[in-house]
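> have a look at this prediction, sequence included:
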Amino acid sequence: MFLKAPLLLGLIALGPHVSSPNFVDISKSTTSFAMCVEFAVFQFNQDHLDEYAYKLLWVGRSQRKRWTMIFLMDLEMGRTTCKKYDEDIENCPLQEGSGKKKMDCTFVVDARPWFSQFTLLNSTCVQK
C-alpha cells in the first residue's frame, strides 16, 4: 500500500501536464502561420545586434498548439547585404565570403491576426 501512494501522487501531479494541449503539424501555407513567420523574422531583425538584415531561407517545422493561436516554427535565415531598416529585404542578395552567416531559429508566436497583434513568446537561435 505504501508503495502505491507515491505512484498515485506522482500521477496526480503529472496529470495536468500529460493531458495539456500539444503542438500539431499544420500547413506552411496557412495564412495565420505565414503572418507569424513574417513577424518572427521582423522581430529577429529588430532584436538582433547585427546592422545587416536577415531574410527567410527555409521553413522547417510548422506547428500550432491545439485550441489556441500559438504557433511553433523552425526557420533558417541568411544574412543579406541590406541594412536592417532598408526597404524590400526579401529581394536583397545574401552576403558571400566572410560576411556570410546563417541562423537556425525556433520561434513561438502568439497570434491575434484579426487584430494584427503578434507576441513573441520564445525564440532560440544558433549560428550555423
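Structure's in. What do you need? Computed from a prediction, not measured in an experiment: that's the story for all the values here.
> going forward, measure contacts and count neighbours with C-alpha atoms only.
OK.
> what about the residue nearest the centre of the chain, helix or strand, and which?
In the chain, the centroid-proximal residue (Cα atoms, centre = their mean) is residue 107; its distance is 1.8 Å. Here residue 107, judged by DSSP states H and E, is contained in strand 102-112.
> could I get the contacting residues of the residue lying closest to residue 118 once chain neighbours are set aside?
Nearest residue to residue 118, sequence neighbours excluded (Cα to Cα, 6 or more residues apart in numbering): residue 111, at 4.6 Å. Counting by Cα atoms under 8 Å, 6 or more residues apart in numbering, residue 111 touches 32, 36, 69, 70, 71, 117, 118, 119.
> this is the comparison structure:
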Amino acid sequence: MEMKARGLRIPLLLLLVTVVVMAKLTTGVEYLVTVKIGRTKCKKNETKKASCPLQSSKLKKSLVCKSLIYSVPWMNYFQLWNNSCQES
C-alpha cells in the first residue's frame, strides 16, 4: 500500500518454486505452504500479458513466503491464518 500512496506502480510477483506443502487434519485441514516468489517486469494491472519476465539487475528481488491456511472444504470455508515473507 505504501508504494501506491507514493504514486509508484506495484510490480506483479511470479511463483518461482513451491518449497514445501504440509497438511494437518484438525476440525478442518491446516495447510502450511512455503513458496519462493520473484518480482517481474509486469505491473499488477498488466496481468493479461502472456508472459512476464523476471526483473534483472538492481530491481531483481525474490521472497520466501510462508502461509498458514485453514480450510473446511466440505463447508466451502477457507481462511488465511498467517502469512509472512522474507527476502531470499
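Yep, that arrived. Just so you know, these numbers come straight off a predicted model, no measurement behind them.
> how close are the two chains, by TM-score?
The TM-score (TM-score structural alignment, normalised by the length of the second structure) is 0.74; 81 aligned residues with a Cα RMSD of 2.5 Å.
> mind checking what the residue nearest to residue 118 of the first structure lines up with in the second structure?
Alignment note (TM-score structural alignment): residue 111 of the first structure maps to residue 71 of the second structure.
> how far away is residue 38 of the first structure from residue 87 of the first structure?
Distance of residue 38 of the first structure to residue 87 of the first structure, computed by Cα to Cα, to the nearest Å: 14 Å.
> more neighbours, the two?
Taking other Cα atoms under 10 Å, residue 38 of the first structure and residue 87 do not tie; residue 38 has more neighbours (13 against 10).
> residue 49 of the first structure in helix, strand or coil?
Using DSSP: H, G, I helix; E, B strand; the rest coil, the structure places residue 49 of the first structure in coil.
> neighbours around residue 42 of the second structure, how many?
21.
> which element is whatever residue of the first structure lines up with it on?
Using TM-score structural alignment, the equivalent of residue 42 of the second structure in the first structure is residue 82. Using DSSP H and E, residue 82 of the first structure sits within strand 70-83.
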